[in-house]
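**Student:** sequence? don't have it. structure:
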């Protein structure tokens, strides 16, 4: 049994960021003069340089949070499940991470809810290592293989498990290996520590540019997600504990207002214009041109509205039920795992 035998190849460095280092919209030079101190909101994310978080980064860099009177502080870690643990331990107020965790937590009796959907698709791919590509052409070929994920208990592991099970491979026959994202994921492929893996941009483009991997499942678009999973799978969302939402409704509305404005900005600008707003070190590893191309290829993953994807919760529940024993056979009130009320109250302009 190899299920939980994982090589910890990523260094789980935790970096506390006040906004985005070196570019916070709340700096004295750019912040508007306010009569009262900004409201502090603490958020955690995993692997912040992933393109999944562009709406969050833009809300900081374009000053959208500051205009709402918010001081949004971001803690960056390497494991998605760790971000939710931090939230439940009250080390942060909320998480910008995959919606699926809300269903997983609800099945365990923990009440959390997403308040805005930033991605309408996962923005992920599963790749086979280049020298294994002839024998690994789909998830059906992963029995006995080491599969790289960004973190145990995170959404990449959820999807790796489902893709295996959906393609006839028992979940306990794939060996998840925690390799985080970016350079550590690339190194794992390069040194044959993993045979395949699930990751996001810009790590995908790094692997392809170095001819280290070949895409076998592409979930960077709604259509690709439908083909791979048999339904929608809403990705990155903003989640808070339900009790925190109920006691901080005005603050939640301000955060959602800023993020909706960020999503609208994305819809109105090109991949190159969006990249121009990113910190240079976000695309240093692959180069700006490749970063732009990667973003252009998956720009449809961003939600145009922030609303929950139609049938998204039901589809995610179905996926999780296929392999997650804490979800399978349990009753989950999906309506309590998300809310559209804040997005619906954002001014139209």
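**Tutor:** Noted; the coordinates are in hand. Because the structure is a prediction, the values reported are computed rather than measured. Numbering: from 1, shown residues only.
**Student:** use CA for all of it now, contacts and neighbours both
**Tutor:** OK.
**Student:** Point out the other helices and strands that the longest helix anywhere in the chain packs with.
**Tutor:** Ordering each helix of the chain by length in residues (DSSP state H) puts helix 249-267 first. Of the remaining helices and strands, those touching helix 249-267 by 3 or more C-alpha pairs under 8 Å, 6 or more residues apart in numbering; DSSP states H and E are helix 54-61, helix 64-67, strand 112-117, helix 341-344.
**Student:** continuing past it, what's the next helix or strand?
**Tutor:** From helix 249-267 onward toward the C-terminus, using DSSP states H and E, the following helix or strand is helix 271-276.
**Student:** that older thread, now what about the longest helix of the chain, what contacts it?
**Tutor:** Under the criterion C-alpha atoms under 8 Å, 6 or more residues apart in numbering, residues 39, 55-56, 58-59, 64-65, 68, 70, 115-116, 118, 245, 274, 302-306, 342-343, 346-347 lie in contact with helix 249-267.
**Student:** want to throw the helices and strands packed on helix 249-267 into TSV with mean neighbour count and distance to residue 104?
**Tutor:** Shown next, in TSV, are the helices and strands packed on helix 249-267 (neighbours: other C-alpha atoms under 10 Å; distance: least, C-alpha to C-alpha, whole Å):
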stretch	mean neighbour count	distance to residue 104
helix 54-61	24	24
helix 64-67	24	29
strand 112-117	29	10
helix 341-344	17	22
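**Student:** of the ones you listed, which approaches residue 92 most closely?
**Tutor:** strand 112-117 (13.6 Å; C-alpha to C-alpha).
**Student:** helix or strand right after the closest one?
**Tutor:** As assigned by DSSP H and E, the chain's next helix or strand after strand 112-117 is strand 124-129.
**Student:** Identify the residues contacting that following strand?
**Tutor:** By C-alpha under 8 Å, 6+ apart, strand 124-129 touches 136-137, 160, 189, 192, 194-201, 204, 212-220.
**Student:** here comes the other one, which I'd like you to weigh against the first:
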């Protein structure tokens, strides 16, 4: 005997229909699965440099992941290389010096800083111990070879400005790109450069070994104002404006992660911060690293905001010698925004 549909109890039909309806409603009411976080690549002009420490520290503290971000930090020895990677679309952002946003605007490239790490450069103009008697100020660099991380880098901008302010035109000395860290130390010790600009922890290492002396110190606000005439926003996170317009949510999350990191830094000692850092960044001499970090702490902002007088100071420096900037109209409002850091809750 065949079992036709007519033999199936009507009550069962009703139960099945009700069950199907409830499942359909449940599917409609259930939230859609959140898309996997977009992988963001950020180029850092040297992940082990203390001027860029907030990038690595944010990663170590888990603040990117807490924001639902999948961030990969890549390292290049100079900011100019990171800038080129960003313009080519290989990375979404760069942790480098703010002054690149001004230089790029003269080339028709719209780039914005969205978080400021350093209210001052954190750079130090060192003079080799063998040249210290002959070079007592930037007015004495005529005929000398001055080390910078790379031509077109922020160290070259600042070196030229300091020399010009001391009355020495750029044609009266030689800029030699020597990189950073070990290559800079080697150039100084071998006498290939008479003086040079670098950051921590390289500064402390050369001072501790007696291979160099401080000529100009821009690791704090007072020293920077004396050298440059104002605060000089330097290490920062900048992105292309087109990316920013298309990814405001990711930008806001990055801003929150970095502002939380800056707040952490101002609430903890150099020893506590160093304890969070990977061994390869700290190096073999932990005491030296902590000492260098302690000397660097005054340069960091606490809130990621652009200092009020900062952009004008940077523009003044670049306009003094950079032919691409000199005499050009620069719309500083297009080079940074405090929008995202302003939205970070206390």
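**Tutor:** All right, it came through fine. In this text, all values refer to a predicted model and were calculated from it rather than measured experimentally.
**Student:** that older thread, would you reformat the helices and strands packed on helix 249-267 of structure 1 as CSV and include distance to residue 78 of structure 1?
**Tutor:** Converted to CSV, these look like this (distance: least, C-alpha to C-alpha, whole Å):
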stretch, distance to residue 78 of structure 1
helix 54-61, 17
helix 64-67, 24
strand 112-117, 21
helix 341-344, 29
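**Student:** Ok, which of the ones you listed comes nearest residue 84 of structure 1?
**Tutor:** Checked against C-alpha to C-alpha, the stretch from these lying closest is strand 112-117, at 9.8 Å.
**Student:** just how off-centre is that closest one within its chain?
**Tutor:** Relative to the chain's own centre, strand 112-117 of structure 1 is displaced by 13 Å; criterion: C-alpha atoms, centre = their mean, to the nearest Å.
**Student:** Do a quick rundown of the strands in the stretch 201-346 of structure 2.
**Tutor:** All strands of the stretch 201-346 of structure 2, identified by DSSP state E, counting those that start in this stretch, fall at 212-218, 235-240.
**Student:** who wins for proximity to residue 332 of structure 2 among these?
**Tutor:** Of all those, strand 235-240 comes closest under C-alpha to C-alpha, at 13.9 Å.
**Student:** Quick check on the contacts of strand 124-129 of structure 1: which are buried?
**Tutor:** For the contacts of strand 124-129 of structure 1, a burial check counting by 16 or more other C-alpha atoms under 10 Å picks out 136-137, 160, 189, 194-201, 204, 212-220.
**Student:** ok, back up a step: for the longest helix of structure 1, which residues meet the burial criterion?
**Tutor:** For helix 249-267 of structure 1, by 16+ other C-alpha under 10 Å, it's 251-267.
**Student:** got the angle for it vs helix 54-61?
**Tutor:** 110 degrees (axes from the mean of the first three to the mean of the last three C-alpha atoms, to 10 degrees).
**Student:** Helix 249-267 of structure 1 to strand 112-117, inter-axis angle?
**Tutor:** 40 degrees.
**Student:** what about residue 176 of structure 1, is that helix, strand or coil?
**Tutor:** For residue 176 of structure 1, the secondary-structure state derived from DSSP: H, G, I helix; E, B strand; the rest coil is strand.
**Student:** Find the residue closest to it in space, skipping its chain neighbours.
**Tutor:** Spatial nearest neighbour of residue 176 of structure 1, chain neighbours left out: residue 147 (4.9 Å); criterion: C-alpha to C-alpha, 6 or more residues apart in numbering.
**Student:** ok, back up a step: mind reading off the mean deviation between the longest helix of structure 1 and structure 2?
**Tutor:** Compared with structure 2 after fitting, helix 249-267 of structure 1 has a mean deviation of 0.5 Å; criterion: mean C-alpha distance after the TM-score superposition for structure 1.
**Student:** which residues of structure 2 does that helix align to?
**Tutor:** Using TM-score structural alignment, helix 249-267 of structure 1 lines up with residues 248-266 of structure 2.
**Student:** Same question for stretch 329-346 of structure 1.
**Tutor:** Under TM-score structural alignment, stretch 329-346 of structure 1 corresponds to residues 327-344 of structure 2.
**Student:** residues of the matching stretch that come out buried?
**Tutor:** Residues of stretch 327-344 of structure 2 classed as buried by neighbour count (16+ other C-alpha under 10 Å): 335, 336, 337, 338, 340, 341, 342, 344.
**Student:** Now the strands of the stretch 201-346 of structure 2 in CSV, please, with extra columns for distance to residue 78 of structure 2.
**Tutor:** Formatted as CSV, the strands of the stretch 201-346 of structure 2 follow (distance: least, C-alpha to C-alpha, whole Å):
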stretch, distance to residue 78 of structure 2
strand 212-218, 18
strand 235-240, 12
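**Student:** Out of these, which is closest to residue 328 of structure 2?
**Tutor:** Residue 328 of structure 2 lies closest to strand 235-240 among these, at 20.8 Å (C-alpha to C-alpha).
**Student:** how close does the residue nearest to residue 340 of structure 1 when sequence neighbours are not counted get to residue 224 of structure 1?
**Tutor:** Of all residues not flanking residue 340 of structure 1 in the chain, residue 307 sits nearest, at 5.8 Å (C-alpha to C-alpha, 6+ apart). In this view, residue 307 of structure 1 and residue 224 of structure 1 are 20 Å apart by C-alpha to C-alpha, to the nearest Å.
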